[in-house]
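Student: Here is my input, please return the structure:
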Amino acid sequence: MDEDGFWELIDLCARETGSRKERLAWLKTQLCQLSADEIIDYHMWWELNANRGCTCDMYALSCHLLRRESTDGFEYFVYWLMSLGREAYDQVADCPDRVMELPQVMDLLDLKRRWFAERRRGLPWSDEEYPGFELLAYVALDAYEQVTGAEVDVLYTAVKARGVRSRFPLLAAEFGEQDWDIADDAEIARRLPRLARHLTSRG
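Tutor: Next comes the predicted model:
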């Protein structure tokens, strides 16, 4: 499986299903029809593309949009962005600030504004709407176990043997040369002007 084949599955599972539960089931069914090597290919492309979103700029977006500084939340936010499909993800992986252009993000921010305006409690999003999709990352693992009967460590080892390692989980301080203070308003305005405008308008 090449990268085009990987994204075709991600895009198709969004179009062919309704709920997240249905999406996970559909994708697992498709993967279980593949060979073990093809499932390894799929997971390799998953890791490579997820790594593209593992940047300090994307981390800052996640923290400010979700109003919570969490490395787990950041990881699942990137997975949710991947679930939106190749076109959307290519747009934001290359320029994280363009997350603010996605209609799905605009819809969520509108929900959040109305929620807090009405002083309601809890989260402004349902489980289906929440901008995090942890379980999407595990579908290939479940399929690999079912197809081969082997432990998922075998899959991880095979992906690592191809020179691919996940950058998650990752602490903000581990971004190395990319690292910057995500609470610095001036840096946010310079690096993420669309996010900065949203934060300013929010007051």
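Student: okay, CA-based contacts and neighbour counts for the rest of this
Tutor: OK.
Student: Which stretches in this protein count as helices?
Tutor: According to DSSP state H, the chain carries its helices in the segments 3-15, 20-32, 36-52, 56-66, 71-83, 86-94, 103-117, 139-148, 152-161, 185-191, 193-202.
Student: in the last one, what's buried?
Tutor: Of the residues in helix 193-202, those buried under the neighbour-count criterion (16 or more other CA atoms under 10 Å) are 193-196.
Student: out of the residues you listed, which one sits closest to Ile39?
Tutor: Leu195 (36.7 Å; CA to CA).
Student: wait, isn't that closest one in contact with Leu61?
Tutor: Yes: here Leu195 reaches Leu61: they are 7.2 Å apart, a contact under CA atoms under 8 Å.
Student: what is in contact with these two at once?
Tutor: Residues touching both Leu195 and Leu61 by CA atoms under 8 Å, 6 or more residues apart in numbering: Asp97.
Student: Second chain to compare with the first, below:
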Amino acid sequence: MRTDEFWALIDEARTGADGDSGAIMERLVALLAARDVTEIEGFDQHLWRVLAASYRADLWGAAYLINGGCSDDGFEYFRCWLLLQGRATFAQAVKDPDSLAGLPAIRQAAVTGAEFEAGEVLHLARNAYRKATASEMPEQEHAAYPKLDEFWDFDDEESARRQLPRLAALFVEPPAE
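Tutor: Okay, the predicted model is just below:
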């Protein structure tokens, strides 16, 4: 599956879902299940390539601030949620994680404490394959994640302010005067 097709499917699933991750995922399963099995497998391969490309320490730091902490699984699920926000939002966040501070849902989370995860995205292709064929999708090799060397202390508020100033303004207490 080509990049444009992958994101077009996500955009189609987003239509009318009003940002509801569960509704987007249900729609994606239905859209995928209506396709040829090679396309379902291709979607899964592309999904893992996109997740590998977004496996970055600065984005992990953003997820950590936004969700009030973030394990390695939590970071995976956060990137899955981010993927459901569409291509432009995803690409901008990978390029500049601090740009997430401009999303209304993120700004709202600074007040409500909402967290953003959608780990079920990891199973979309398998669920669609099962729905389409009544059998399990064959195991596939997934894209390898890069090694992350440039971590900063996500709990250090001063580091957070330096690395992600806009997000830190939302999620980190102001320094004591």
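Student: For the two chains, what TM-score is obtained?
Tutor: Overlay of the two chains. TM-score (TM-score structural alignment, normalised by the length of structure 2): 0.83; 174 aligned residues with a CA RMSD of 2.4 Å.
Student: just to revisit the earlier point, could you single out the nearest of the buried residues of helix 193-202 of structure 1 to Gly53 of structure 1?
Tutor: Nearest to Gly53 of structure 1 among the buried residues of helix 193-202 of structure 1: Leu195, at 16.4 Å, using CA to CA.
Student: If I follow the layout properly, Leu94 of structure 2 ends up in contact with Leu59?
Tutor: Heads up, residue 94 of structure 2 is Val, not Leu. Yes: contact criterion CA under 8 Å: Val94 of structure 2 and Leu59 qualify, at 6.5 Å.
Student: Looking at these two, which has the bigger crowd around it?
Tutor: A side-by-side neighbour count of Val94 of structure 2 and Leu59, using other CA atoms under 10 Å, places Leu59 first with 22 against 19.
Student: Check the spacing between that one and Val111 of structure 2 real quick.
Tutor: 21 Å (CA to CA, to the nearest Å).
Student: ok, now Arg87 of structure 2?
Tutor: From Arg87 of structure 2 to Val111 of structure 2 the distance is 26 Å (CA to CA).
Student: More neighbours: those two, which one.
Tutor: Arg87 (18 against 10).
Student: I figured the more buried one was touching Glu5, is that so?
Tutor: No: look at Arg87 of structure 2 against Glu5 with CA under 8 Å: they stay out of range, at 11.2 Å.
Student: tell me, what's touching the two both at once?
Tutor: Common neighbours of Arg87 of structure 2 and Glu5 (CA under 8 Å, 6+ apart) do not exist.
Student: Now for Asp41 of structure 1: which residues touch it?
Tutor: Asp41 of structure 1 neighbours (CA under 8 Å, 6+ apart): 1-2, 159.
Student: could you redo the last one with a cut-off of 6 Å?
Tutor: Residues in contact with Asp41 of structure 1 (CA atoms under 6 Å, 6 or more residues apart in numbering) are Met1.
Student: ok, now how distant is the alignment partner in structure 2 of it from Arg35 of structure 2?
Tutor: Using TM-score structural alignment, the equivalent of Asp41 of structure 1 in structure 2 is Gly42. Gly42 of structure 2 is 11 Å from Arg35 of structure 2, where distance means CA to CA.
Student: try Ala160 of structure 2
Tutor: Distance of Ala160 of structure 2 to Arg35 of structure 2, computed by CA to CA: 44 Å.
Student: Which of these two has more residues huddled nearby?
Tutor: Counted by other CA under 10 Å, Ala160 of structure 2 and Arg35 do not tie: Ala160 has more neighbours, with 23 against 13.
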